[in-house]
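How does the following fold in three dimensions:
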Amino acid sequence: MSTSTIRSVAKYAGVSTATVSRALATPEAVRPGTREKVLAAVAALNFVPNAQAVQFRRQATRTVILLVRDISNPFYLDIYKGVEETAFAAGYRVLMGDARSDAARIEHYVEMVRRRQADGLILMTGWLPPSLAMAPALPPIIVALEFIPQADLPTVMIDNEAAARLAVDHLIRLGHRRIVHLTGPLPEPMSAGRHQGYLAALAAAGIAPDPDLTVYGDFHVASGRAGVVNLLARRVSFTALFASSDAMAIGAINELRAHGRRVPEDVSVVGFDDTVFAEVSDPPLTTIRQHRREIGGKAMELMIGILSGRKPKPAGICVEVDLVLRGTTIPPAHVHQRHAISSGGT
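Purely as a prediction, here's the structure:
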């Protein structure tokens, strides 16, 4: 095993340790004659450079961190796949971090990039701690599917307001007028955008918004169940429910059934995301599809561009969504009855 050090190589070659470092890390930056002397000394002394140390001097680890709200949420799996596929093709690897709505955790992962333990951070937390949001300079960070107004960061996003309008317009076209919105965590911009889309769809149809029909959630299954309990306890009448996540939609469906309400016969339900929850729901869930693998890939493309010295476009990247029609939405009962009468049915 070699006991040679970078100092002994420098002494043997008659150059400084900094020159040895450059010759090993960025040989194109060293004159050919000097580079040959260094490489001859390395061979003569059987010197094996520490790979981690070389990477540190290069200030490149070829590693990017994907930091998400909740690592147990299957929503993030396809995001990760999109990031990893693009990263792998470019010679990068991806680590996944779990923020858990904890400022200390977010600060920890940002600090990892500052200390050059990773090259960049793809952020999916919806917020930054004040200590970071107000910082004069941040390391390379891409925001995916969220919007953090306090920090001017490159973003890959969807139009949350337009997506929510697509969902609520569908329910209105079916004949629903008493439509619940089960929100995400407000006042976070992503959740606020979806609530604005809900209100805009109602306004366009001439439906006055009823504050009783807005119930606050947090994207999790339990808040979907709690939202329905809240509505039923207050005896609020409704024929449809738009949930700002599939997980909340599934929680709402389970709680509706627990109270004897049928889906979709008594209440139509639309979710948001098109996760595995939507596919395995009984009946399958009508929802807004986010193209998560595409979003992850575009976020990683932006990151690679920044790490290569390119400046991203100020407007960011907006990815389209789709309304996926499945079995949880039908016209409300009174529309069914009216149709049956006009058709001569019983």
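
going forward, measure contacts and count neighbours with C-alpha atoms only.
Noted.

Next, the distance between the ends of stretch 271-287.
End-to-end distance for stretch 271-287, by Cα to Cα, to the nearest Å: 4 Å.

Please provide the structure for the following sequence as well, for comparison with the first:
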Amino acid sequence: MPTIKDVALRAGVSVTTVSHVVNRTRTVSAEGRARVEDAIRALGYVPSAVARSLKSNSTRTLGMLIPNSSNPYFAEIVRVVEDRCFGAGYTLVLCNTDDEPQRQGVYLQVLAQRRIDGLIVVSSGGDASLPALLAGLRMPTVLVDREVEDPACDLVETAHMQGGLLATRHLLSLGHRRIACIGGPAGLVPSEQRIEGWRLALAEAGHPVAGGTLLWHGGFTPQGGYEAMHAILRSADRPSAVFVGNDLMAMGALRAAHECGLRVPDDLSLVGFDDIELSAYASPPLTTVAQPKARIGALAVDMLLERIDGQRLIGRKVLLQPELRVRDSTARFGLPIPPTARA
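This is a model prediction of the structure:
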């Protein structure tokens, strides 16, 4: 592999001159720059990113941690983040923590060793050590979706409780009164906030949740929704509608309802959360609470670059509002609607 010395020898200039051309640190004559650039192309020389970062104190690289790379919700946000980074001249290093606090800690150390310029984190649930880890890194950080008690970090997230309210109020407006909820993992803040929205909407309508027969938990996966829905349908007094904590669980819940001989929405109405691309192609297409994923991803990058450029020194919180996407998985209680009329 050619070195900077090889480039200097071929171009007939000093190593220092080659360095100034590569790093744009000092003006070089047009003739000298042309000779260096010709030598770089001829030799196929690739400057060392590590060496350049040591001189400029910047690697033009950002890191991102997500808890589940198989969840389309995170994949759709990552795509926006990567596009935004690329457009700003940055490379993105992505790490999947698989919701494991230990793996999250290891990846944070790895990213720090790579001298990244900033970090976007969707935290793993239940990691009490994360605030201390982030404080120890001393780098610009933006949190997405899941809040961490660290005032130095920026945060961009959806109003999860408001989303739970929207979903449940929609079902109430259709005449449903016995509305179950399949929440995500117990203790995970976004899941608990969505559940709280469900509780609040029922209480507002005069149907407060009594006992634990209407609340179930899953693992934010199709299997989690599938198992929870089967448990709900085995109960003595099954609901007429279910608010499901994310779209992946709703997909599993749809299958469970089908296996039990129920038609959605004629026999059972379902509302999901996230509005992943696949939700519009479910059978039936899924009514869901849409998170503004494109806005979340773009804001996360923009806020991080502001901090890297020194435009802001204190953290700020941006709370985005969700929207309800009404499709074919919900219908008026007790009044089956022909498929042609639901559109």
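
where do the strands sit along the stretch 51-200 of structure 1?
63-68, 93-98, 120-124, 141-144, 155-157, 179-182 (DSSP state E, counting those that start in this stretch).

Ignore what I typed, I meant the stretch 201-343 of structure 2.
With strands called from DSSP E, counting those that start in this stretch, the stretch 201-343 of structure 2 shows them at 215-217, 241-244, 269-274, 287-290, 317-320, 323-325.

Just put the strands of the stretch 51-200 of structure 1 in JSON lines and tack on distance to residue 329 of structure 1 and mean neighbour count.
Shown next, in JSON lines, are those (distance: least, Cα to Cα, whole Å; neighbours: other Cα atoms under 10 Å):
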{"stretch": "strand 63-68", "distance to residue 329 of structure 1": "31", "mean neighbour count": "24"}
{"stretch": "strand 93-98", "distance to residue 329 of structure 1": "34", "mean neighbour count": "18"}
{"stretch": "strand 120-124", "distance to residue 329 of structure 1": "30", "mean neighbour count": "26"}
{"stretch": "strand 141-144", "distance to residue 329 of structure 1": "30", "mean neighbour count": "25"}
{"stretch": "strand 155-157", "distance to residue 329 of structure 1": "27", "mean neighbour count": "23"}
{"stretch": "strand 179-182", "distance to residue 329 of structure 1": "12", "mean neighbour count": "26"}
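
Residue 2 of structure 1 is nearest to which of those strands?
Proximity to residue 2 of structure 1 (Cα to Cα) singles out strand 63-68 among the strands of the stretch 51-200 of structure 1, at 28.9 Å.

hang on, the earlier thing: export the strands of the stretch 51-200 of structure 1 as a markdown table, with columns for distance to residue 297 of structure 1.
Formatted as a markdown table, those follow (distance: least, Cα to Cα, whole Å):
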| stretch | distance to residue 297 of structure 1 |
| --- | --- |
| strand 63-68 | 12 |
| strand 93-98 | 12 |
| strand 120-124 | 11 |
| strand 141-144 | 10 |
| strand 155-157 | 10 |
| strand 179-182 | 30 |
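
To residue 206 of structure 1, which of those strands lies closest?
That would be strand 179-182 among those, by Cα to Cα, at 13.3 Å.

what's that closest one packed up against?
Applying 3 or more Cα pairs under 8 Å, 6 or more residues apart in numbering; DSSP states H and E, we find strand 179-182 of structure 1 packed against strand 214-215, strand 240-243.

Perfect, that will be all.
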